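Engineer: only the shape, not the letters, is given here:
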């Protein structure tokens, strides 16, 4: 199945500090590609995978689930560890949830996390009906392109496959129990006005992780897909500063970039 334009995975071989960038639910690498490009231009080794079932058509996503998406980012983390002395994780929305699970399971192999509007729960009364409704109705309306910037467009599906949504909900519930295992330095940036993931998700994540080095930033001028929104430059700059502060040799990588 042909990929949607902009949905291609991205890999850049740079220095010994690696960064794994994870996109969101029903989205594609396009939503976080500027983030990945910014870090690649500064000398880091960057991996931005395409999650299974994404970037083509919603029917392909309907036969995938949480385990498939997590397995993909887990493989990329191992791949980065083969050549990098340190690896940092960056994630938008569901990508943030996947990054948190990687951090919980891989411990010291992850040097830090940068999360933008990370998901913690599928909200609403409809979510509780997913176990039954998904067998009766295949999809619901899409969630792509929640962007305040005029003309901002996210490459993602216009429908949400409910089988995949049910799997996502189950995965988030499992992750919530694992959050206390996250001990790495954390930079969490979230939008007060987000029409996909409410700020309460960020608050719960901050309350449950065991990280002691925690920084919270508000994205006052952006909606959910903040990496394509007004606050994107600040996200990129603060991500770079965070990684540079925590990584050995990051200044040298930045200079070469």
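Structural biologist: Good, I have the coordinates. In this text the structure is predicted, and so the values were computed from the model without any measurement.

Engineer: from now on I want contacts and neighbour counts done on CA atoms only, so please keep to that.
Structural biologist: OK.

Engineer: contacts only, for residue 140.
Structural biologist: Neighbouring residues of residue 140 by C-alpha atoms under 8 Å, 6 or more residues apart in numbering: 159, 160, 161, 162.

Engineer: okay, now the one to match up with it:
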């Protein structure tokens, strides 16, 4: 049996990667695991949670898959991508998929565009319909500053092992991501040690790339990559 572990992002939940998890479950008989990191979920309880607890949670889920499966793939979104990369450098997984992985964070140019859209919706009485505002307003209020520091520790730790990743790696990044800038994807492409790397930039996609309009084409390409029948193209 094959297994696939999907890891969500900082202040997030399995919702962020669930469309891809559902796609894989529908198209395969793989064991698909999508854990909720400590303090995360739709209701955040991050106070007092340390970065190593997030890593350990994902690590335990990975160990379970390695015990049960002949071959295991790792998929990580945003901070989950950094955790996935860290684990890929230390465990015998076969392939790595990084989605909007946050080696760098806050794309100010795109963020300003998103804020302008939120302001326009507010002026037009449509603020309650703005998904970006609704999803991130609550997160900002519920995220302690100490948790942001713990997130930065994940970034530093993962960057230190990128050169040790020697398995095929697929990197996907939304071109209109207001949280993670495109330079993060290029940085990962350059620093990861594997000789087999693919970089896909998704037009029109924001941070939640698994929920973008082009999700099915993206999922098809990821699936082909995981099955070693990749039809993607390197951009570098």
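Structural biologist: Everything's here; your move. Fair warning: this is a prediction, and the values are worked out from it, not measured in the lab.

Engineer: follow-up on the earlier one: tell me which of the contacts of residue 140 of the first structure fall in strands.
Structural biologist: Here DSSP state E is the test, and the contacts of residue 140 of the first structure give 159, 160, 161 as lying in strands.

Engineer: neighbour-wise, which of these leads?
Structural biologist: Among those, residue 161 has the most neighbours (other C-alpha atoms under 10 Å), with 24 neighbours.

Engineer: show me what it lines up with in the second structure.
Structural biologist: Alignment note (TM-score structural alignment): residue 161 of the first structure maps to residue 144 of the second structure.

Engineer: assumed residue 172 of the second structure was part of a strand.
Structural biologist: Yes: judged by DSSP: H, G, I helix; E, B strand; the rest coil, residue 172 of the second structure forms part of a strand.

Engineer: contact partners for it?
Structural biologist: Taking C-alpha under 8 Å, 6+ apart, we find residue 172 of the second structure in contact with 97, 98, 99, 100, 185, 199, 200, 201, 202.

Engineer: so what's the residue count around residue 86 of the second structure?
Structural biologist: 23.

Engineer: for the aligned partner of it in the first structure, which non-adjacent residue is closest in space?
Structural biologist: In the first structure, the residue matched to residue 86 of the second structure (TM-score structural alignment) is residue 101. Leaving aside its sequence neighbours, residue 101 of the first structure sits nearest to residue 175 (C-alpha to C-alpha, 6 or more residues apart in numbering; 6.3 Å).

Engineer: aligned partner of the one you found in the second structure?
Structural biologist: Under the alignment by TM-score structural alignment, residue 175 of the first structure pairs with residue 158 in the second structure.

Engineer: likewise for residue 73 of the first structure?
Structural biologist: Matched by TM-score structural alignment, residue 73 of the first structure corresponds to residue 58 in the second structure.

Engineer: can you check residue 209 of the first structure too?
Structural biologist: Under the alignment defined by TM-score structural alignment, residue 209 of the first structure corresponds to residue 192 in the second structure.

Engineer: what residues does its match make contact with?
Structural biologist: Neighbouring residues of residue 192 of the second structure by C-alpha under 8 Å, 6+ apart: 162, 163, 164, 165, 166.

Engineer: redo that, cut-off 7 Å
Structural biologist: Residue 192 of the second structure sits next to 162, 163, 165 when contact means C-alpha atoms under 7 Å, 6 or more residues apart in numbering.

Engineer: mind checking the SS state of residue 237 of the first structure?
Structural biologist: Classification of residue 237 of the first structure by three-state DSSP places it in helix.

Engineer: show me what it lines up with in the second structure.
Structural biologist: Using TM-score structural alignment, residue 237 of the first structure lines up with residue 220 in the second structure.

Engineer: for residue 23 of the second structure, see how far away that match is.
Structural biologist: Per C-alpha to C-alpha, to the nearest Å, residue 220 of the second structure is found 9 Å from residue 23 of the second structure.

Engineer: ok, residue 182 of the second structure next?
Structural biologist: 25 Å.

Engineer: okay, now the closest residue to residue 187 of the second structure other than its chain neighbours: neighbour count?
Structural biologist: Residue nearest to residue 187 of the second structure in three dimensions, not counting chain neighbours: residue 103, with 7.5 Å by C-alpha to C-alpha, 6+ apart. When neighbours are counted by other C-alpha under 10 Å, residue 103 of the second structure registers 23.

Engineer: now do the SS call for the aligned partner of residue 103 of the second structure in the first structure.
Structural biologist: For residue 103 of the second structure, the aligned residue in the first structure is residue 120 (criterion: TM-score structural alignment). Using three-state DSSP, the structure places residue 120 of the first structure in coil.

Engineer: now do the contacts for residue 120 of the first structure.
Structural biologist: With contacts defined as C-alpha under 7 Å, 6+ apart, residue 120 of the first structure is in contact with 97, 172, 176, 201.
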